[in-house]
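A.B. asks: this one's sequence-less:
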């Protein structure tokens, strides 16, 4: 089970974007996530008349390793770790480690 999923509010723990918050828009692979507004880079693109794109410098969001982000707990206003708990009906859910309450996604 992935501890950080698409749509989660996360906070960046390390790097040049430390302390910034954003929403996970994509899981690239098992270890990397794309968070909108985080890890922005300038990319130089060539024009492609076949696709109708113009060239220039664009801002692009790059993936960030999931160990460098933590889920944001709105109740405490801080970053929190994620654990797993099995409910009485056998369903496995994610919970905040600090309080033990279920993460609503």
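C.D. replies: Structure's in. What do you need? In this text, all values refer to a predicted model and were calculated from it rather than measured experimentally.
A.B. asks: rest of the way, CA atoms for contacts and neighbours
C.D. replies: OK.
A.B. asks: Spatially central residue for this protein, please.
C.D. replies: residue 24 (3.4 Å; Cα atoms, centre = their mean).
A.B. asks: try this one next to it:
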């Protein structure tokens, strides 16, 4: 089971965007990286492609962050936390906050 999944709220721990909150848009498990909305913004020069309807110019987009630079956000603790795993009575395995013990999975 992954510690961080697509759609999770995370807090960036270090780098130029330290302290920013955002949702995970993509997880790249092969590279141990995640793409977080509105974090690690970079400028890319894009060539125009009229067939695809792409206008050329300079675009700003999110670049991937290393997985170790983000922590899941716990709504109960109101901060970035470490993740633990717990097996429920019905046999489901859920991710839990290490600080308060609250389940992060719905």
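C.D. replies: Nice, I can see it. Predicted model, so just to flag it, every value in this text is computed and none were measured.
A.B. asks: Got a TM-score for the pair?
C.D. replies: TM-score for the superposed chains, counting by TM-score structural alignment, normalised by the length of the first structure: 0.92, backed by 105 aligned residues with a Cα RMSD of 1.3 Å.
A.B. asks: aligned partner of the residue nearest to the centre of the first structure in the second structure?
C.D. replies: Alignment note (TM-score structural alignment): residue 24 of the first structure maps to residue 24 of the second structure.
A.B. asks: Wait, a helix at its match?
C.D. replies: No - counting by DSSP: H, G, I helix; E, B strand; the rest coil, residue 24 of the second structure falls outside a helix, being strand.
A.B. asks: doesn't residue 10 make contact with it?
C.D. replies: Yes - applying Cα atoms under 8 Å, one finds residue 24 of the second structure in contact with residue 10, separated by 7.0 Å.
A.B. asks: can you list residues touching both of those two?
C.D. replies: residue 36 (Cα atoms under 8 Å, 6 or more residues apart in numbering).
A.B. asks: thinking again about what came up before, please name the nearest non-neighbouring residue to the residue nearest to the centre of the first structure.
C.D. replies: Among residues not flanking residue 24 of the first structure along the chain, residue 35 sits closest, at 4.4 Å (Cα to Cα, 6 or more residues apart in numbering).
A.B. asks: Who are the contact partners of the equivalent of the one you found over in the second structure?
C.D. replies: In the second structure, the residue paired with residue 35 of the first structure is residue 36, using TM-score structural alignment. Neighbouring residues of residue 36 of the second structure by Cα under 8 Å, 6+ apart: 10, 22, 23, 24, 25, 26, 62, 64, 65.
A.B. asks: Residue 26 of the first structure now?
C.D. replies: Residue 26 of the first structure neighbours (Cα under 8 Å, 6+ apart): 6, 33, 34, 35.
A.B. asks: now the strands for the first structure?
C.D. replies: With DSSP state E as the criterion, the first structure has strands at 9-12, 21-27, 32-35, 40-45, 56-61, 64-65, 69-73, 78-80, 82-86, 92-96.
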